[in-house]
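Enquirer: Kindly generate the corresponding structure for this input.
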Amino acid sequence: MRTARDIGRDLLDGFVVEATGKGDRVDPVLAPTGGPAGNAVLTAWTGLVLLVLFVGELLTLFDVRGLISWHVAIGALLVPPALLKTAATGWRVLGYYTGREPYRVAGPPPTVMRWLGPLVVASTLGLLASGVLLILLGEESGRQRVFALGFGISWVTVHQGVFAVWCVVTGLHLLGRILPAVQLTVRRGGAARVPGALTRTLLLVVAAATAVVLAVVLVRNDASWQRDRFRLDEGRPPGAWASGLAAGPEG
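Expert: Below you'll find the model as predicted:
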């Protein structure tokens, strides 16, 4: 009879195998879009784009007040690729659970990654959605406390709470996926042999163009956060806003 320790060891072993790029899953390659292999390449590229943007977003947290426009702009840039990655992953999940042969052959990810997936999607979309909502609401409404389950919380608090959850689950997800993603995209000829490169490129270009438009729109709507910064910053020494990290509209 298997014990909880045995099950835990198997889960950890599966996670480590996936994280080190030694997994034995083989994605079928199908024309014209690439099938599961094309889906995996698109997901990997989108994931790397998100990684770069999230690193930039995290850097703005060192002075979120002083870098509020950058924080908003990068946050907006994150939305379309996050939706694209969610759609690509969802397509693969749908293919597997509806019994489509190529995706059944590819099989599911390791159990730990399967558990993390919904949490990563929910926390990422929740983080971005709450950030966009804060910009649209403005600072006064964003900081106003509302009662939920007997507790008075603001949308800023919600955003910060989702951010904390996102850090944990996405950090684990990153450990398990970063090396396989690099192997799929950067290794010589890795993605070039998979059909559908033009379609994947167009999807990424459309996501990038949409991201730029969204960034421009949201930066133009962050005026209330900007006005508050300039009003409160009068008479304060340069760099004083680094101490206001937790008070920012996002992160």
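Enquirer: CA atoms for contacts and neighbours, from now on please.
Expert: OK.
Enquirer: hey, where'd the strands end up in this protein?
Expert: Counting by DSSP state E, the chain has strands at residues 146-148, 151-153.
Enquirer: Let me know which of these is the nearest to residue 69.
Expert: Residue 69 lies closest to strand 151-153 among the strands of the chain, at 24.7 Å (CA to CA).
Enquirer: what distance separates the closest one from the centre of its chain?
Expert: Taking CA atoms, centre = their mean, to the nearest Å, one finds strand 151-153 lying 27 Å from the centre of the chain it belongs to.
Enquirer: which ones are touching residue 87?
Expert: By CA atoms under 8 Å, 6 or more residues apart in numbering, the contact set of residue 87 is empty.
Enquirer: ok, the closest residue to residue 76 other than its chain neighbours to residue 130 distance?
Expert: Closest residue to residue 76 in three dimensions, ignoring its sequence neighbours and counting by CA to CA, 6 or more residues apart in numbering: residue 215, at 4.8 Å. Separation of residue 215 from residue 130 (CA to CA, to the nearest Å): 15 Å.
Enquirer: those helices in the stretch 101-250 of the chain, which residues are they?
Expert: Taking DSSP state H, counting those that start in this stretch to define them, one finds helices in the stretch 101-250 of the chain at 101-106, 111-137, 139-143, 155-185, 197-219, 223-232.
Enquirer: Of the ones you listed, which is nearest residue 18?
Expert: Closest to residue 18 of the helices of the stretch 101-250 of the chain, according to CA to CA: helix 155-185, at 6.1 Å.
Enquirer: The structure of the following sequence is requested for comparison with the preceding one:
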Amino acid sequence: MNLDHRQRGVSRRALAGVEANARLTGGTAVVLLVLLFLEGVTILRILPLLDWHVAIGLVLVPVVVVKLGSTSWRFARYYLGSRGYVAKGPPPPALRLLGPIVVVLTVVLFASGIALLLDPRGLGGRLLFLHKASFVLWFLAMAVHVLGHLAETARLAPRDWMPRTRRSVRGAPARLLLIVASLVVGAALAGALTGRTAHFKQVYFRSPPAAASTGH
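Expert: Below you'll find the model as predicted:
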């Protein structure tokens, strides 16, 4: 194949770097999918599950940063002409065009959510509309993004865990540690900020925190 022909002129070290980044992206994507599923469950009953919605959202933040970092690295290295990434080739055109849209919507979604948590009355209430609207657009874009990368993610994500493949590319422990560290940082964020949902409930549900938490 043409891709194999291009790879023959690239050093094994360069190709290993591409594979390492791809494994980090795939492993992080699996963690994100699990957390996003749980976050989606909270939306079904947002008022009684608001604390969980906020906590999971905050846990997601550092994991999202790792994912954006690994995909941005691939993007930058490819367009800067790194031989390993050029040999691997870009994603399909549709997914390449969708990528920046997903990034922008992801940043808007999480930034508006954190801003709402810190200042529920921010922008005269328009922050809540921005958060909801960005979620709808983000969900549609992410559905296409996930489906487009599902096979690649399923292929790459287990490689750092399986004894047969984890040693074929150096750095598996560091990549796994980075994912775990992002979850620990996210848990710390959740522990520090989830309590602010009480003020959010007072602003948007017009009830004291104790009453809001019991559904009255």
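Enquirer: After superposition, what's the TM-score here?
Expert: Once superposed, chain against chain, the TM-score is 0.84 (TM-score structural alignment, normalised by the length of structure 2); 206 aligned residues with a CA RMSD of 2.9 Å.
Enquirer: Just give me the match in structure 2 for residue 222 of structure 1.
Expert: Under the alignment (TM-score structural alignment), residue 222 of structure 1 pairs with residue 197 in structure 2.
Enquirer: Give the closest residue to the residue nearest the centre of structure 2 in space, chain neighbours not counted.
Expert: The geometric centre of structure 2, computed from its C-alpha atoms, lies nearest to residue 64 (CA atoms, centre = their mean), at 3.1 Å. Nearest residue to residue 64 of structure 2 in three dimensions, chain neighbours excluded: residue 32, at 7.4 Å (CA to CA, 6+ apart).
Enquirer: Quick check: the gap between the one you found and residue 89 of structure 2.
Expert: The value you get for residue 32 of structure 2 to residue 89 of structure 2, if CA to CA is used, is 25 Å.
Enquirer: Now do whatever residue of structure 1 lines up with residue 139 of structure 2 against residue 210 of structure 1, distance only.
Expert: Matched by TM-score structural alignment, residue 139 of structure 2 corresponds to residue 167 in structure 1. Separation of residue 167 of structure 1 from residue 210 of structure 1 (CA to CA): 26 Å.
Enquirer: With residue 132 of structure 1 instead?
Expert: Between residue 132 of structure 1 and residue 210 of structure 1 the distance is 15 Å, computed by CA to CA.
Enquirer: okay, the two: which has more neighbours?
Expert: Set side by side, residue 132 of structure 1 and residue 210 show more neighbours around residue 132, with 22 against 16, by other CA atoms under 10 Å.
Enquirer: Which residue in structure 2 aligns with the more buried one?
Expert: With TM-score structural alignment as the criterion, residue 132 of structure 1 matches residue 114.
Enquirer: residue contacts, its match?
Expert: Applying CA under 8 Å, 6+ apart, no residues contact residue 114 of structure 2.
Enquirer: And for the one 3 residues further on?
Expert: With contact set as CA under 8 Å, 6+ apart, residue 117 of structure 2 has these partners: 193, 196, 197, 200.
Enquirer: mind putting those in CSV, distance to residue 175 of structure 2 and neighbour count included?
Expert: As requested, those are arranged in CSV below (distance: CA to CA, whole Å; neighbours: other CA atoms under 10 Å):
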residue, distance to residue 175 of structure 2, neighbour count
193, 27, 16
196, 33, 16
197, 33, 21
200, 36, 19
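Enquirer: For residue 4 of structure 2, state which of those residues is nearest.
Expert: Each of the contacts of residue 117 of structure 2 was checked against residue 4 of structure 2 using CA to CA; the closest is residue 193, at 49.4 Å.
Enquirer: thinking again about what came up before, how about the residue nearest to the centre of structure 2, what's its match in structure 1?
Expert: So residue 64 of structure 2 corresponds to residue 82, using TM-score structural alignment.
Enquirer: Kindly report the same for residue 183 of structure 2.
Expert: Mapped onto structure 1 by TM-score structural alignment, residue 183 of structure 2 lines up with residue 208.
Enquirer: residues near its match, how many?
Expert: Using other CA under 10 Å, the number of residues around residue 208 of structure 1 comes to 18.
Enquirer: counterpart of residue 98 of structure 2 in structure 1?
Expert: Structural alignment (TM-score structural alignment) places residue 98 of structure 2 against residue 116 in structure 1.
Enquirer: And that match, how close does it get to residue 158 of structure 1?
Expert: Going from residue 116 of structure 1 to residue 158 of structure 1 by CA to CA gives 21 Å.
Enquirer: got it, and residue 94 of structure 1?
Expert: The gap separating residue 94 of structure 1 from residue 158 of structure 1 is 30 Å, by CA to CA.
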